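Enquirer: Got a predicted structure plus its sequence, pasted below:
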Amino acid sequence: TPFIPNIEEMTFSTFPPIESDGSVVISNQDINQLGFNPNRSWQKGQTLDTIIQLGDISEGFGVETFTLNEIKSLVNLNFHQFSLKDFGIIQFQTISSLFDAIPNLKNKKIKTIPPLRDLIKDTQCGGQSQGCNLLNYSVKKITKDSQLASLPLNQLSLEQYKFSDIPGLSNTELKEFNQWQQVYLSEIPGLNQVSFADFPNSLSTDSIEFAQIDITFSEAEYESLKSISGSYQEGFNKSCTGGCSHIELGGNPLILGKQWISGNSQKVQGGYGILSSLFGGVEPTGRHPFGDVFKVVIGDIDETTGTVETDLYFRVCQKGWIDLGCSPYGIGPIPFMTFKENNWIFF
């Protein structure tokens, strides 16, 4: 019988580590032009939540509309075990951007908000609170002074503060904070444990179809002209010639005799917008049974045992004030599921 992975049990923490080293590299000149730095590198064995940033899964999962409190309620977190250092978004904030994210801070006095109190005290008052009039100012008044407003919170030792030291922090949507897109999933407490069924845009298995794996072919001599694999850019019937490892499908009249080509044999164009040039502009051929958050790719095929490995690939995206688009699906492979001849596979 066909087997559908249980979306309820899928989280970023349940995936095995990535299987090869990789990186995203663009020049400093390009970074300045884009106003965004997608650069990162990873080693084989690293977990996905330390490679993927919030911006990468924004379009697919709507992650940016989460608040910390919503994540907490989904995964049963205890905030007392965390400090502000564990909330990676804080490292990108200034007094001004914090005020923009949490407008309710405006009438609160600086001295009542421990991180802001210490930031002002240490940088403006010689470390003394006595006689330091600035501490009695409201947040709004401090932000009227551009020099004070631009003081960065990452000057502080953030591990000494709790989430509750910034009123309203845990009830603020992630997207309200400056540079939220560039924070790794691992830097948002509990996010890697959220079920793929519980994201604001949850994954769905509604449109999944099944077929049976009839035959597995190695790269030796086969061409593949009846493909159901490819990419959003090239379509999902991209033929392959000259050594095309693939599986042939049956059991479903819709795609009898069709072929799903291995991503090891064929690369296809991927991505859109400025970021489409990353990963050389190409990605392994595959399909999207679960939507566009990740791509399902057939990896190694062993013809002698009839074994088929599938992998997942993720991408880099940036949709802020300017939509820079998304890269090809180049972050992978992440081992997914193993099939045998005569098993049913989803497409």
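Expert: Structure's in. What do you need? Numbering: from 1, shown residues only.
Enquirer: For the rest of this, base every contact and every neighbour count on C-alpha atoms.
Expert: Will do.
Enquirer: next SSE after the helix of greatest length in the chain?
Expert: Criterion DSSP state H: the longest helix present in the chain is helix 114-124. Downstream of helix 114-124, the first helix or strand assigned by DSSP states H and E is helix 139-143.
Enquirer: Would you mark the buried spots in the next helix or strand after that next one?
Expert: Next helix or strand after helix 139-143 toward the C-terminus (DSSP H and E): helix 146-149. Using 16 or more other CA atoms under 10 Å as the burial criterion, the residues of helix 146-149 that qualify are 148-149.
Enquirer: So which elements touch helix 146-149?
Expert: Packing contacts for helix 146-149, counted by 3 or more CA pairs under 8 Å, 6 or more residues apart in numbering; DSSP states H and E, involve helix 95-101, helix 139-143.
Enquirer: what does that helix contact?
Expert: 94-96, 120, 142-143 (CA atoms under 8 Å, 6 or more residues apart in numbering).
Enquirer: how about the residues you listed, which pair is most distant?
Expert: Ser96 and Ile120 (12.8 Å; CA to CA).
Enquirer: Please tell me how far the lengthiest strand in the chain is from the chain's geometric centre.
Expert: The residue-count maximum for a strand in the chain (DSSP state E) belongs to strand 331-340. Mean C-alpha position of strand 331-340 versus that of the full chain (CA atoms, centre = their mean, to the nearest Å) differs by 18 Å.
Enquirer: Pasting the second one now:
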Amino acid sequence: MLNILLSLILAIVLFFTHQPSAIAQDASTSGEQTAYAILNTAINDMPPMPEDGYVPDYGDIEGVDYNMSREWSAGDPPADVLKVGDIESGLGAEELTLGQIEEITGADFDDITIGNLEFLEGVSMDEFLQDVPFLEHWDVNDIPALEKYSQYGEIFSGDQTLGDVIAANPEIGAMEVRDVIGDVSISEIPNLEESQLGEFEGVGDKTISDVPGLGDVPLGSFPIPVAMPSLNFFPMQDIAFGKEEFSGLSGTPQSVSGGTNGTQVWMPIACVGGCPHIELTDSGWEGAQWLTKEHRVRDGFGVLGAMYDEAGAYRIPFGPAFALQVTSTDEKTGIAEWGLAFRVCKRGIIDLGCTAYFMEVPLGIETKEGDDIITGVRDGLGGATIPLDAPPSWEEKRPNSPRKLREVEEAYDRAFSSGAQVKMDEDCLEGLVSVATSHHQTEAAYIIPKVVESSNKHGLSKPQLAYVLATVKAEVGGVGWRTNIEETGKPCSYGGGCGWHGRGLVQLTHIDNYRRLGKVIGQDLVGNPDLALEPEYAVEILVAGMKDDLFTQSGRSLDYFINGQEKDYYHARQLVNRLDKAATIAGYAEKFEEKLNQCSTLETERKSAGGGELPNRIAQAAEESYGMDSSSGPDAGRNACVWAVNRVLDRAGIEPIGGGMPGNPKPGNQVWVPGVEYDLQNGRGTQVSRGDAKAGDIVIEGDQWHIGICQDDGCSRVISNSSSRASFKWESDTDFDGYYGNGPSRIYRLEN
């Protein structure tokens, strides 16, 4: 994995290029001798970090279950910088036990106590019993050190198991294990020294130095001994093969080309069934196969990766800016032709991921047998760990992105710069969003400022806000940071009969809660429970309900659990759902609090959409209504353009429009575009020019076939009902992209 190679391999390279005593001094030192020296090197043998540095917080990354972020200073030992998670997948560190570390290193752990085990920081007594095999079933009388050395010794007595003791004393179970039995020797705890490191919650986030003796384990003694990458960046091309090679059922055994295979990390991908390629030679590359771009591989990730998910096999020796491909081979002449491939990424707060490397450009370069070629380091990551400098002219070969991609990026940019978005400090928001899973961060960037705004209104402290955000992550964060998430499969399982299932950010349930919270938000949630799915109401339900104990009515408010004297993130779960997922949510809260403490300000503002109060409200309601289902409108949504606009107006608290025209074929029903324009021209609005148009203005198609709502100044972006999809999600220009072809549209500003 990338994190292993960036830290571990580079540390090894630093060590063996700056410590001449580690390698034989003369040129006759063989590769075998060097490899032997490396395999017998431990992390504590490596030199200190040569300069200050850091790894930023990338948030949740698929396949990485710990936070990769860290900072270090020049002179820091590598064991204080590298994390256990850095060497879990690559070296199998998670499979090691303390007993094995003791045996491998010859260390004596007899005097080490539970309190000395820094990697147990944050692990509760409850979790500790689950992490150590069968420990909860041991009789406390068989572990006398518990009664003797623990400050809570009186509970560790009598004819009962350790699990019984903790079940009867849940407050002890919630405490950190080091605070409960910190003075007990690790040798006194049954099975502890036989427990694999990977069994302990959060061990991946601990540094190597937090685990006794781990930094002294030679790299060759780990469960997965360190794989030595080839540091030969320019091996020699050997034979060029055509389609007949590997045309049977056997795949290429040493593929060094590949793609991401649907992840965010490059990996080699074998080919089966006819695989033109070049074979490589030279030290570290003997027999390796680089497949041509005819070998199509799965690539890309996120929203953009779903749009373009296939690439020709490649390597990335110059880093991720572009990929290097063998475009074709000629078996008769032995010639290979080369090209580049580019991708499109949009990362950050609005994280759309990356496309595959699908934009292919020929280089006009040929190589033949015996030529040196560029591969980069053979690291299992396409050469990306030690990127080479590419000729500047190669980056200039990047083609323009397809229009479809540009439209998607622009649509997301518009959605998060519109009047619907509550604005807050960008650095603060980016930190908070990073706690959400990567594929939900775009949604989190929209909803988190609204939660912050509401918490400010209710006077919540940072720790209280952290716990509210942690609750959202637990309740709906696995599905998406959206308010319109509705529980399925249990429509009649809650108090009050059918219809009171989970809705919104906190998954509101039970008719009594709908009635109680409806009074808080000033809406009839019993008569219209789906209002709990609306962003403004869902946020208020979440914050007010948790602050004032309105969900479970436990008799203890948020202030009881989290105040100036204590932060009981574990038991605060009682405000929503007893102790379900209590430890997990407490962990989320700690992460959110850490990010909140880095915020310079939590002030929020609603960005003006221009054009006065009514247009502001309309623009905001239109953005929040994006994707609204219109199938219950006229003709199953096919003729629901006015119906959809009036739903938006209703959401903005504005009377519907279009029912006042004499001769309206459906008097009193606002479903006819001519009726809307009549109302706008007769007391409800004023026509404006395109130059004066603002977000929230109403757009009427030239021959009154369609209607939409402006979403920006100048009205270059209009949102309206899509007849074919029966939903409020058609984004077009002012003239509806010329679809109706009947002259310019007219724009009106609603005034009442």
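Expert: Happy to help now that I have it. What you see is a predicted model, and the numbers here were worked out from it, not measured in a lab.
Enquirer: what range in the first structure does stretch 97-105 of the second structure sit on?
Expert: Alignment of stretch 97-105 of the second structure against the first structure: residues 67-75, by TM-score structural alignment.
Enquirer: For the matching stretch, list every residue counted as buried.
Expert: For stretch 67-75 of the first structure, by 16+ other CA under 10 Å, it's 67-68, 71-72.
Enquirer: Distance of the nearest residue to Asp57 of the second structure once chain neighbours are set aside relative to Arg406 of the second structure?
Expert: By the measure of CA to CA, 6 or more residues apart in numbering, the closest residue to Asp57 of the second structure outside its immediate chain neighbours is Ser69, 4.6 Å from it. Applying CA to CA, to the nearest Å, the value for Ser69 of the second structure to Arg406 of the second structure is 31 Å.
Enquirer: Likewise for Ala583 of the second structure?
Expert: Here Ala583 of the second structure is placed at a distance of 43 Å from Arg406 of the second structure (CA to CA).
Enquirer: more neighbours, the two?
Expert: Ala583 (19 against 12; other CA atoms under 10 Å).
Enquirer: To which residue of the first structure is the more buried one aligned?
Expert: Counting by TM-score structural alignment, Ala583 of the second structure has no partner.
Enquirer: Surely Ala583 of the second structure is in a helix?
Expert: Yes - counting by DSSP: H, G, I helix; E, B strand; the rest coil, Ala583 of the second structure is part of a helix.
Enquirer: how close does it sit to Asp126 of the second structure?
Expert: Counting by CA to CA, the gap from Ala583 of the second structure to Asp126 of the second structure is 9 Å.
Enquirer: swap in Gly99 of the second structure?
Expert: Distance, Gly99 of the second structure to Asp126 of the second structure, by CA to CA: 23 Å.
Enquirer: ditto for Val377 of the second structure
Expert: 45 Å.
Enquirer: If you count surrounding residues, which of those two has more?
Expert: Neighbour count, other CA under 10 Å: between Val377 of the second structure and Asp126, Val377 has more, with 24 against 21.
Enquirer: Next up, the contacts around the more buried one.
Expert: 229-233, 317, 383-386.
Enquirer: now Pro190 of the second structure
Expert: Contacts for Pro190 of the second structure (CA under 8 Å, 6+ apart) come out as Leu135.
Enquirer: Need the three-state assignment for it.
Expert: coil.
Enquirer: Run through the strands of the stretch 351-500 of the second structure in chain order.
Expert: Assigned by DSSP state E, counting those that start in this stretch, the strands in the stretch 351-500 of the second structure fall at 353-354, 359-367, 422-424.
Enquirer: What helices and strands are in contact with the shortest one?
Expert: Helices and strands touching strand 353-354 of the second structure, as assessed by 3+ CA pairs under 8 Å, 6+ apart, comprise helix 302-307, strand 345-346.
Enquirer: quick one: the first one aligns where in the first structure?
Expert: The one in question is helix 302-307 of the second structure. Taking TM-score structural alignment, helix 302-307 of the second structure hits no residues over in the first structure.
Enquirer: So for that helix, what gets flagged as buried?
Expert: By neighbour count on 16+ other CA under 10 Å, the buried set for helix 302-307 of the second structure is 302-306.
Enquirer: Distance to Trp138 of the second structure added to those residues, as TSV?
Expert: Output for these, formatted as TSV (distance: CA to CA, whole Å):
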residue	distance to Trp138 of the second structure
Gly302	47
Val303	50
Leu304	53
Gly305	51
Ala306	51
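Enquirer: which one of the residues you listed is nearest Asp131 of the second structure?
Expert: Closest to Asp131 of the second structure, out of all of the buried residues of helix 302-307 of the second structure and judged by CA to CA, is Gly302, at 34.0 Å.
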